[in-house]
Each structure stands twice: as structure tokens, then as C-alpha cells.
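Pasting a predicted model and its sequence here:
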Amino acid sequence: MEYYAHYDQKQNLKQYLSEHLLAVKNIGETNFVPSVSFQEISNSELKELIKNILFFHDFGKYTTYFQNYLVKNIHNKYKEHAHISACVAYLWIKKYLFNEKENITKLIWAFLAYVVILRHHMSLEINTFFDNEKWGKLEVQVADLRENIDAIVADLNDRWPVEREKILEILKVNELKEETLFIYMPQYISNRFKNEEWYFASIYLFSLLIDSDKLDSGTVQKKQMCFVEDKRVEDYIKQKHKNDTHTNFVNEKNNARKYMIRTLQELTSEQIKNQHFFTITAPTGIGKTLASLQCALYLRNRIKKEMNYTPRIITAIPFINIIEQTQKDYEAVVGNTAHLIVHHQFADFGNRSNGDEIIPVERKLLEVEAWEGDIILTTFVQLFQSLLTDQNRLLKKINKLAGSIVILDEIQSIPDEYMPLIGAVLRKLAQFYGTRFILMTATQPKILQLGDMLLNEKKEEPIELLKNHDKYFKNKKRTKLFPLFKNEFNDGNEFVEFFMKIWQQNQSALIVVNTIKRSIEIFNLLREKQQKYKEINDNIKIYYLSTNIIPKHREKVIEKIKKNLENKEPVILVSTQTIEAGVDLDFDIGFRDLAPLESIIQTAGRVNREGKKGEGAPLYILKIDRDYEKVYHLHHIDRVKKLLADKECIWESEYKELVEKYYEELIKSGVSDKSQKIWEEGIIGLDFTKLKEFELIKNIGEVVDVFVEIDDEASVLLNAYEDIKRGAWGSETLCRIFPMECKNLDIEPTFFKKRALLQLLLKKMRKYIIQIRINRALKNPPIKFSARNGIEANFYWIPKNQVEEYYDFETGFIDETAAVYIY
């Protein structure tokens, strides 16, 4: 008899079950790296455990009930395969790997194997899910497997020789009814035997299984990790700055980068093997992005030499708007020598090939979501929300962290309340997965120290790669802060009057406020000063930037400002926090509404960025109608006010000392209640529902996506969306957007291709989407998308012929009450 794992008669796609089991085992074994290490289980035992999980994960598909469902489309309640597979795997591991030892630790590992197989098509939970109905199903399935035992063993022996008697032995699933320790194991490991190790073990095993399973099902071939010389970074920098006349600035960046590489070169073999944390502390504009990449490439090649495996490099960045420039730099450095994956919600994974090979869109999506590359560029949300979740899709990539080098850029962007939690998670990833971290920022927070406080443990100290960083801070006199807290501005009018007294017509000015409502008010007031009162010269461009305008328009605004600044044409930019990180603009003067210290210093990094404007370019810190209370926790703001209250001005050379005092105050405040709760209940207590309380991006009110059909391209994308939803796969619109994929779209695509095409289309649509709080859009509510042509969608819509009613081309979504804005 032939047994199938996957069977699609329409597409003529078939995969034998034994072939699938062996392929998943091989993929998982390849992904396992020697740096993974847990307590009381040897590396060889762990590897064998993983092999058994992978091989037995779909064993239940050998039932006649599943085969009839798959091949003949006969539905029945006994076709489910995960539970019987989980029971069989547990018994095999207990009997033949651990030899029935009554060792509680080993039985916990066997139980985790049971759980990850049971849940491998669902979200992850730690439970046995046993009731009388499930026992009844298992008995029927076991009887069927016993009846066909000879055919099953013969099929298995084609791929992985097994003994008939051993298979019969592990079909004694009824034994589990009497095994008290098994039935009550969820309570044991979340109470009596609780330990954070079980959380990190369970998500690792779960991730390794579902990743290997989906990669094989999607026919993604494993690739060898590629060698990339760290010198490529140096070559790229030389090329990038070959025409730069500001030689002092370039030399300073090069000297700092070379110092970091020398620090790594001086490390002994033992340090390379055992050191997991590195820091890069340097002021803005010192070239941390490329320096950290070169450090990671050098470290990667040393690890290959010392430990005989090649780590991935995973760079996580706090904000999507930083990624585009970083991606360009990374692509220029690695070229075709390595596989670069860019993974965030707007990332376009289309139009990519591997040499002469055209990669199908469904494979591209699988590679991106599985982080199946040499270098991964992603966001904090993708990284940390994937580590603290029960969701199958997000957990899939977590096994790729094992043994990797993770660069965390602008680590201070993590909210204070989560710093102890994230610090503890980083410590445990280093301990259990062998992950290495490069933490880089101009304002190095005490994230590891806070993590150690949560863990109540003292761990290794990080190695600072730029040990002489004080020199770079002390020499910096590009900017200075002027705290103006004595006078609070009651509204935008009062601020604009102050601005007009300070600002000079030949200066480029940056104004950063805390809410969209305030930013629009100030922008309109400045426009009025220019157009009505003629107090601002007509040749000065006034720009607006916030998440209230569609990404396509934000990109255009940034490009226009860059050109103006390059041509030394004065501009005024009114912005929200969108400008703070990654937007490489350079103004003469800045104004910042009160915010946490790291946000203030980030804004200062957009003023006199390259030091070409002399010394002491001012950034005024002020309070506009207590807007900060709507965005930030008051205790964060109180710390800033306390630090800045008595200072008339603060030079850039003093920023580092100021930041250290800020984080000393944070340390004194102890571990936040939120971090403590998620760690104790979610991670140690293995209550995955508690992890839902972790939100890097707050879901404020009823936030919805709104698609602005503002031009012909937007219309084409919506037409394509409707075609996909209708199943009109060969339509002219779809062929226009996906020309490479259009050849076979007259045939109904596979599930994987449907999902990949829809995902790729949605990413293209993102440049026309804004977010609002729909339940507050009383006067100007957007329209449900189904009103367009009857196609349902989970986003709202602004029709092309009504754009002017809803959307201002300069300031975005129109709402007179300002209630819909997300700050």
C-alpha cells in the first residue's frame, strides 16, 4: 500500500509519507546547532530527542482514516493525526531513548515532545487535552494501525529501519491512562518543577518542528551558509565616501570601526567560544550600522573556525522606517555572496532570484517567514513578539536564533517597563541557545542589568567593542539642549510665536511634537504665517511628516527635504516621533516637545548631524499643553524633568553622563510589575495566554487600516485584491502585477501560492494604508471596503472620487475632532 503525507490531484502533487518524515527529520537535524544546551540533558540526547520528534510528528497519518480523507476526500472524526502521533512519540522517547528511567527531568522532556507534536498545526499550549472522547478516538486509531502494522513497517523500512515489535510496543497508548505523572505533567512543570528552561525548550522544539515541516511541504531546499569576508564592509565604505569632502568626519567613523575590529581580533579562542554579549556605545553619526555588520561578519568567521558551524546574522531594528537605508547598505556589502532576508510587515519579497534561478513566490514567502538566509534584517516587533507568543506562524522562525549573532540597533527604544523582561530573555537565549548579541546605541541602557535583577542572577559582563567611546562623546560639540520648562505653552499658537522669535529665515528647522493633532495644528499655523501674514519667506518650504499620511507620501516628503537640505535651501519640518530614528536628515535648529531622554537625544541626532554647521546647534526642549501625558508614562517624564530641571544648557559631550544618570534612576525604581508578571506567569508558569499582555506597539482603541485609493496604481492594487478574493487567477490585472507568476495562474494555484500571492499583494498595498481609531470617526467615518464591489476585507476604504473629503495631501486623514488619530 502507498501512504501519502500530501496529495493534490488537481496539481498532480504527491508526497509519500515516509519520504516526508525522513525529509523533516533531515531538515531539523541540519538546523540543529551545537550551541544549543539545556540542563540535565546531554547534547547527544537532545539531538536524538529532536530526531524522534521530527520523525514521528506525522506518524498518525498512517491510519486508514487519514489516507481515505487525503486521497478519497472521505471525512471522518478519526482522520486527526496529531494526537496519536504525539502519544506514539512520547512512548518511543520514554521507552527507547530514556529507557523508561523514572527521571523526572527526562520525563518532562518526553512530555514536551508530546506537546509540540500535538500542537504542531495549532498555537502552542502546555496541556494534555485528554477527555473520554479523545481516548475513544485514540483506541480506534490504534486498532487500525495494529491491523496494518506489516504494511506500515514495510513502508517505514524503506526510509528508516524500525523493528515491528518496537512499533507495536509504542502503540500501547492506553498505558498513558494509568501514568499519573503524564496526566498531571502540566501542573508539575508549571508549579512543583517550574523553571524558565521549560519555556525556552518548548518554543525551540516547537519552532524546529513546524519550521522543518513547512519547509519540506513548501519544497524549500536547505542551503549551505555562505562565507562573507568582513573586509567587504571596508571596501563598500571606501566606495561610498570616495567623493566626500568632509574628511575629518569620515576619518573619525573609520577609526572607530577599526578600533572595534581590533577589539574582536584580540579575543582569545576561549572568549570567542564563551562570550555572548558585546556592546557598541557611540554617538549618533559614528557609523554604527556598518561597523556592527563588519563586527558580526568577523565574529561569524571566527566562530566557524573555532566551533565548526556558521552562525546567521540577525539584525533587528526598532522602526520600519530605518530598515530601507540599512537594507541598501547590507545589499551593497554582501552582493551575491550571501542570501539576505528582509522581514517586516511592509517588506516586498517579490522580484528576487537566485542567480539564474527564478524563485516561485510561495518559496520566497516561506524563506522570508522562516528566516532561511545567511543575514536577516527585521524589526523589534518581529523578533520580540515572536519570542513571547503562542502563535504557530510567529514561533516558526525562533529556532533560527540558536547559535546566531543578533545585532540589536537602538536597544534603548524598548519601553522601560519591558526592559527587565527583554533583558532576562536575552540572557536565557544566550544560556540555552548559544545566541550572541551586539547591543548598540548612543544611549546604552541597563537592559542586561535589569534582566539580571528580574532573574536574581549575576551573569557575564558584556565586552564593549569601542572601549574608548568616551573620547568620541567628549569631542562632540555638534548640539546642545536648552530645557525650557519654566514656561508651558498652552497651545500651538503660543509655541509658534516662540518659534518665530528664535528661528531665523536662513535656518532649516525641525519641530517634533508628541501628537498628530498638535503637529497638524502647528503645520497649519506656520503655513498661515507664510501665506497670510508673510512672516515666513515664500522660498522656504514647510513640510509635514507623521503616520497620518500614507507611506508613499512620507517617502516623497523625505526625498524632497533631503534635496532641499543638500542644496542648502532652508526648510521647516513639523513631525511626530516618526523622524526620531533612522531618517538621515540634518537641520540647523530643533524644537522637541517633552519626551523620554532617549527620544530627545534621538531628535538631537537630526540636528547638525555631520558637524558641518559649527558647534552648539540648539535643540529646545519645551512643554506644549502637557501633550506628553497622552503618549508617555508619567514616571518616565518625571525622571527627565528631574535631570534637566536646573540646567540652562547641556552640551553634546555631556549627553552620555546624563543618560547614565537617567538609567541609574531606572535601576533604582526596580523591576516593573509588567515584566515581573509576564516572566513569572507567562514564562516560568508556562501560561501562554499571559504572553498576550506583551505589546511593543500598543493597540490603542479600535485601530483599523484604511486604504486610500489616491491614484491609478492604488486602483490597480485594489482590483487585483478583488480578483484574488474572487479566485480570478488568470485576470489581466494579476498578470500585470505578477508577470513572472502569471504563466500558470489559469489553473487554480496551490494553497501555498494563493497565500504567497495575497501576502505579496498586501505588502504592495501597504504604501497606501494609514491607521485610525474607527470607533471615534463619528463625523467622517471611512467606508467599508465591501462597498466597492461587494468583496469583504478587514480594512476600510477611501474611494478615489472622495479622497478630498477624507484625505489632505499634506497632513493626511481629515478629522476635525482629531479623535481618530493614534497620537
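In hand now; what should we look at? A quick note: this is a predicted structure, and the numbers were derived from the prediction, not measured. Numbers count the residues shown, from 1 in each chain.

all contacts plus neighbour counts: C-alpha atoms, from now on.
Noted.

Could you pull out the helices in the stretch 551-700 of the chain for me?
For the stretch 551-700 of the chain, applying DSSP state H, counting those that start in this stretch gives helices covering 551-566, 597-604, 634-644, 655-668, 673-677.

Tell me which of those sits nearest to residue 371.
Judged by C-alpha to C-alpha, the one of those that comes nearest to residue 371 is helix 551-566, at 25.2 Å.

List the buried residues in the closest one.
With burial defined by 16 or more other C-alpha atoms under 10 Å, the residues of helix 551-566 counted as buried are 551, 553-554, 557-558, 561-562, 564-565.

And for that helix, what's in contact with it?
Helix 551-566 is contacted from outside by 508, 543-546, 570-571, 585-587, 766-770, 809, using C-alpha atoms under 8 Å, 6 or more residues apart in numbering.

Return the member of these nearest to residue 53.
Distances from residue 53 to the contacts of helix 551-566, taken by C-alpha to C-alpha, are shortest for residue 766, at 38.8 Å.

ok, the closest one touching residue 346?
Yes: look at residue 766 against residue 346 with C-alpha atoms under 8 Å: they come within range, at 6.3 Å.

starting at the chain centroid, how far to stretch 105-119?
On the basis of C-alpha atoms, centre = their mean, to the nearest Å, stretch 105-119 sits 28 Å off its chain's mean C-alpha point.

so how far is residue 397 from the spatially most central residue of the chain?
Against the mean C-alpha coordinate of the chain, by C-alpha atoms, centre = their mean, the closest residue is residue 382 at 1.7 Å. Noted for residue 382: a distance of 10 Å to residue 397, by C-alpha to C-alpha, to the nearest Å.

for comparison:
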Amino acid sequence: MIDMIYYAKSSQKDDAQETVKKHLQAVGSLAQIYGKTFEAEIPAGLCGLFHDFGKYSSAFQKVLQGTQSGIDHAISSAAFLYTFRKKVFRPMIEAVAAHHSHLISQEDMAGILDTILQTEGPVTTSGGKQAALCGVKAYQEAAEAFRSDFPDFRIPKSKAISPQNSFTSPEDDMLYTRMLFSCLIDADYTASSHTPPEEGPPLDISTALKNLYNHCEALRKNSGADPMLNQFRTQLFERCGQAGEQNGGLFTLTAPTGTGKTLALLHFALRHCQYTGKRRIIVVLPFLSLIEQSAHVYRKIIPQVMEDHSQSKLPEELREHAARWDQPFLITTSVRFFEALFSDHPADCRKLHNVANSVILFDEAQSLPVSLLTPTLKTMEVLCARYGCSVVFSTATQPDYTGLREISWPAAELLPEHRNFYKALRRTSARWNIDTMTPLEVIAEKMAQNQNVCAIVNLRAHARKLYRALAERCPEEELFLLSTDLCPAHRTEVIQTIHRRQKERLPCRVVSTQCIEAGVDLDFQQLYRALAPLEAIIQAAGRCNRNGTAACGEIFIFVPEEERLYPDSHYENGATVVRAMQMQQAIDLNDPDCIRRYYRQLFGAFRGDSKSQTLERAIAERDFPVVSQTYRLIQQGGIQALVPYEGQKALYQKVRAQALETGLTKALLRTAAPLTVTCYDRELAERVCEPLYFAGAGRLENRESPYYAVLSGQEDCYNSKMGFCPPAEQSLQNLFW
């Protein structure tokens, strides 16, 4: 069968049909280029060269002819590599087997691989398909066909294939497989595309730095902030720029809120790229509101900013770039970045090889959940040590990660003198009332006596109750509520309105959940904060006397008189540590040593939960699917409701009509994202919503969908002041609206 021509793809419109040889050459060459970034060009190239070895089979050729179906060529390709040095080829075997499915460890595949190689006759794989190649004879014929196409190929020596340094942890081991997987997937997708995306131009660092300096100079001239605060902002900016001129590695940036960390981080990143030759800057943020705000700032300095998140509305020609992360300046979410590093799926992992040799900036780094910290931090160390990255964890409440088990955390601080900043920039004083519980009506009474005040509570139900109590006391005043009951487009408009009113010195009374705490540039004279983890309290304090224009802002910490106080056990644990610390010794919100003491106690008290234990066990066993399923930064479940926000009424009607008529697509979901609210009470939401289905899925199919749209005639369930309020609460709305 050596004379037989083996094809990799079906015929194209011009009757051209790509051969297996041509496809393997193209994918192998691209994968080798991608792997070169982290000195893995040989193993990455081998993944590309052998990923479709299983197509050297009559079974797969019959698939292309339309006479057979249900053939798995990937597992057969992996089985051929399995006949080589199993230990050395393990990451390549895993990557090749997964390029049309998901990652599974070689240990878990060993049984099926042995069966495929030893059985003469059909073998059904775990996915229910039939292996393209089975038995010694079939593999001998396939090997002859491969040698005919590649007569000069020789298997490289183990030294050329193995990573330069031994793996330091299971996280290191698994990430190496994912990186090779990434090279293969991107090479395969790109080579198979009729119009491969063109690489964008490299980052013009000189022009970006010039724009940055001009932008900062304009901010200083027009700033209405306290002059001393501006001096510290300038000092932080300059210090981060100087720190950029050092070798790569792991860094922290610790500075009070409002000191200009966003621009200072960019200064570090640009100077660091200039000094070290890093090829890309990746900004990772925990919240979409932060991304919108940061992207607006960054685009004034670097026009080619690429956003990759659930609400990014990219034109068709840019979507491949977002999928590949191949642009020089990228902003993405913590969910997309971290979950990709622990994923087992091709689409998630495709971008990973482009993370290598990048400067990665994590703003608001304190937002990472405790249950995921140990594997996350280990992986960050691996990105620096093996993949040439420089990583910065930036926050006003820098965690002391040395309190975690198995973590050494060799990070260098970009601002060693940060204690001086906290001491000099005391813009607030805190009053603690956590011995007793305070009714929300009392908080509303106090807020009514101040014209520029904010209260932040832990639960949406508390926010609604407090807002109603405040509306009773200030019926003629303009009041604002901010929570995730408001769709993103609505929240953005409310924040802009508050900001404008504060600038014009108009009354602003705001009730909010935690969504206001990070990166929202608002400035209140008084702030009430329900007892919470210390990092949340300090972040909230950053919205009080933010610009230092008052002698001292006032923060009141209280415990609401409610049955349920916290959204989850992790939040409750943090609040419990804060209560214990305050009882022992008064907490100073402006003292970094208090923050470190808090984290040491918090991490020391954490003994693991079911999620962290499951994740730890799965990593130790190299169980890719369980790791992928368990590593989740945000709460899963609930429904996504498309809501009729009045400010985007035309968009709502268009998206709803299209979704009901033709079904949901990825493009439509991106368009709908600004009008989408998450609701965790499915029964309540289903009273006013109807399910949506993906394009191609019939309405008669009995399957759950996470996407819903408000029913026609039930538009009143979305309130112009309070957002999504299903029927159980509508009777209360009638008191005020």
C-alpha cells in the first residue's frame, strides 16, 4: 500500500485535496516554530509531524470518501508514538491523543493504547469510535507509508526531546504537556485554515513610552487630587519604570489604592520589555468592569490593545487573534487566563504557547480564591522558571503567600518603600462596630444625613433591602444601587452618572455590593462596610476620600442584622479572621503589617476543603479532566438571563428576536453579554423567563440551557433602579416606583 496516496482532508471547492504528507509537514513546521519560544521546538515539531499518523489507514480514507464514519485517528497516532520511549514521549503522546478531544494522561490511556497495538481487528475507543489503526500489520503498513513520505526522518535522541530541567512539581509536569498541546493545536488549526491570521506588528515600545509620558504629564496638569498624593503617584510611576530594567522573574507591587498602579504597572512592563526583549504584555484582571476601565486608559497609549473576555465584541478578522493570544498587548480576565492554564480542552489551551516570554500583570491579585492558591502560585513560578515570563502581582492588600503550604514565593517587591506610602497617605479613619448587629434601617438613617456616602454589603438581597430603606427616607433624592442584579451595560451607565455627579458636587447616596470595590474610580466622604474579609474592607476604603481632598474620610464597619451574612464559606472565613484580629488588637487599615498578619492567620486556618482536596489529588495523579473540571475561579450554576434594560432597548429586542428565531451562537452571546444577568434562583427566574437554545438544537429537545430571556409581557421584572427583580419582590417595588 506504499503507492497509495493518503489524504488528510476532503476535496476543496477547487478539487484540490491535501495529502497527509503535506499536512504533517505544515503542522510540524508551525508547531516547531511555536515550541522554539520555550526551547521545545523538537518535541513540539514531533507532535505536529505525528498528530495525524492515524490517517495512514484505509479506515480514515474511507471517511473522506464518505463510505465510513466514527473513526478515531488521533488515538491511533498516539499509539504509534507509544511504541517509542514511553517516558520520554509521554507529553507528546498525551498531546497527540487529545487534539480532537481532551487531554488524558498516558497512564490512563495505557490500556487502550496496548489494545490498539496488539489487537488485529476493530477496537472501540473510550469515545465510542473505532481506532483507525489496529494491530501489528496495520501499523507496519502505516509506518512504511510514513517512511515513504519522510525518508530522511530519524527519531531524535532522548536528550533532544526531554525538557532541559527536570520537573519540579506535578503542576510543572502537566503544564509542559499543555504547552506542547498548545503548539500542536494552534499549528493544526492555523495550517487547516484557508486564511491563516497574519501576525500583528511587534509592540512599538519607544512610541508607547512616549505616549505614556505625555499622558501622565497631562494627568498631572489637570489633576484635582491632593498635591501630596500626586507626588506619591509620580514616585510610584518612576520607581516602577526603574524596576523594569532588571532580569525577568516573579515580582509584587504593593501600594495603597488610588496611587496610580495601572499606569505604573504599564511603565514597568514597557521598560521591562525594552530591557529583556519580552515579546508580549498580558494584563489579567478579575472583573469585567476593571477591563473596560483599564482598556480605555491603555488605548490612549497603545492603540493595538486586544481584549479577550466574554463581552469582547471583536470583528471576524480579529477573533482568531483573540483565540491565539498572538497580539503584542492583551487584556483578559482571571477566569480565562488561569482556567486555561489548568484546562484539558483544545480551544482553551490553544493560546498557551503564546504566554511564554511575556510580561504578565495581575492587578487586584488578592482576588484569587484560597482553595486554588497553591497550584496557581506553583504554576506562576513555572511560567517564570521554564517559560521565560515575568509576572507581577499588584494590589493594595498584598497577600503573604509564604503562609501557604508548599509555597516558597521568591517574589521581589517593585516598591520596597511601600510602607512609607501607606503611612503618609492616611486618607481615612475606621470605626468598628462588630460587637453587635446593626439593622440595615439604621444604616439607611445614617446615610440619609450625608450627601456623598456609600454603603457596601455582602449580598444582593441586603443591597436591595438597604436601598429600599434609604428610598423611604430620601424619597425626593437621586439614589443609586450597584450590584450584579444590574446588567453590565446598566452598571456602567450608573457608575458614569455617579462619577459625573461627584465631579459636579451633587448629592450621591449609593448602595452597592462588592462590585464597586476594585478599580471603580469613585470618591465618597463617608463609607459603610458590612464586615467582610480584610482585603474587601481595604478595597472598599479605597472609594473613601480617594483623592485626598478631605481632611479624613470616615469608614464604618458593621455587622448587618440579617440571618445570612456571607455569600460563601471562604468569605465567611475571612470575615471571622478579621473579627478575631480586631478583638485582639485594633486593626489599622493603612498598615501593611496588619495585612500580612491577616493573611498568615487566614492561610494558617485553611485546612483545605473538598474542592482543594479534589484538585490536589487530581494534580498529583495527573488527572487532566478532573483538574479542568475542579479548577474554577467563579461559582458555577445559575442561569444567564437576557434582560430588557431600557438604556439598550433596541439591542435587547434585536438579540432576543434572533435568539428565539435562529438559536444562540457564540457571536450572538458576545453581543448579548452587556444585557445578561446571572441569577442563582432558577425557580424564581423561570417565572418570568423562557429558555433559549443553541443554533441547531430543537425546542423539543429535553435538555437544560443556562441561557434565558425575559418573557414578553414580563419586562417589568427588570427595574430601572434595582435591575433584575423577579415576581417574589415586585410587590415591594410598588412602594416606591
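Arrived safely, thanks for sending. None of the values given here were measured: they were computed from a predicted structure.

ok, the contacts of helix 551-566 of the first structure vs residue 31 of the first structure, which is closest?
When the contacts of helix 551-566 of the first structure are ranked by distance to residue 31 of the first structure (C-alpha to C-alpha), residue 766 comes first, at 32.9 Å.

Separate out the buried members of the contacts of helix 551-566 of the first structure.
Buried by 16+ other C-alpha under 10 Å: 508, 543-546, 570-571, 585-587, 766-770, out of those.

So what angle separates the directions of the lengthiest strand in the second structure and helix 534-541?
Longest among the strand segments of the second structure by residue count, using DSSP state E, is strand 428-438. Put simply, strand 428-438 of the second structure runs at 120 degrees to helix 534-541, going by axes from the mean of the first three to the mean of the last three C-alpha atoms, to 10 degrees.

I'd like the next helix or strand past strand 428-438 of the second structure.
Counting by DSSP states H and E, the next helix or strand C-terminal to strand 428-438 of the second structure is helix 440-448.

Can you tell me what sits against that next one?
453-455, 462, 465-467, 469-470, 473-474, 509, 528, 560-561.

Name the residues of that helix that are buried.
Neighbour counts using 16+ other C-alpha under 10 Å place 440-441, 443-444, 447-448 of helix 440-448 of the second structure among the buried residues.

Then stretch 27-35 of the first structure?
Residues 27-29, 31-35 are the ones in stretch 27-35 of the first structure that count as buried (16+ other C-alpha under 10 Å).

what do you get for stretch 768-780 of the first structure?
768-774, 776-777, 780.

Give me the contacts around it.
Contacts with stretch 768-780 of the first structure, where a contact means C-alpha under 8 Å, 6+ apart, come from 547-552, 700-710, 714, 781, 806, 814-815, 819-822.

Okay, and which of those residues map to helices?
In this view, the contacts of stretch 768-780 of the first structure that belong to helices under DSSP state H are 551-552, 714, 806.

Could you say which helix or strand holds the residue nearest to the centre of the first structure?
Residue 382 of the first structure belongs to helix 380-387, assigned by DSSP H and E.

which residues in the second structure does that helix align to?
Aligned using TM-score structural alignment, helix 380-387 of the first structure spans residues 334-341 in the second structure.

Just give me the mean distance for the matching stretch relative to the first structure.
After superposition onto the first structure, stretch 334-341 of the second structure lies on average 1.3 Å away from the residues it aligns with, using mean C-alpha distance after the TM-score superposition for the first structure.

next one: that stretch to chain centre, how far?
On C-alpha atoms, centre = their mean, the centre of stretch 334-341 of the second structure falls 4 Å from the chain's centre.

helix or strand right after the helix or strand hosting residue 146 of the second structure?
Element membership for residue 146 of the second structure, per DSSP H and E: helix 135-149. Remark: after helix 135-149 of the second structure, the chain's next helix or strand is helix 158-161, criterion DSSP H and E.

related to what we said a few turns ago, what lies in contact with the match of helix 380-387 of the first structure?
With contact meaning C-alpha under 8 Å, 6+ apart, stretch 334-341 of the second structure is reached by 175, 178, 284-287, 309, 348-349, 352, 376, 628, 631-634.

repeat for stretch 651-669 of the second structure
The contact list for stretch 651-669 of the second structure, computed with C-alpha under 8 Å, 6+ apart, reads 642-645, 671-672, 675, 692-697, 709.
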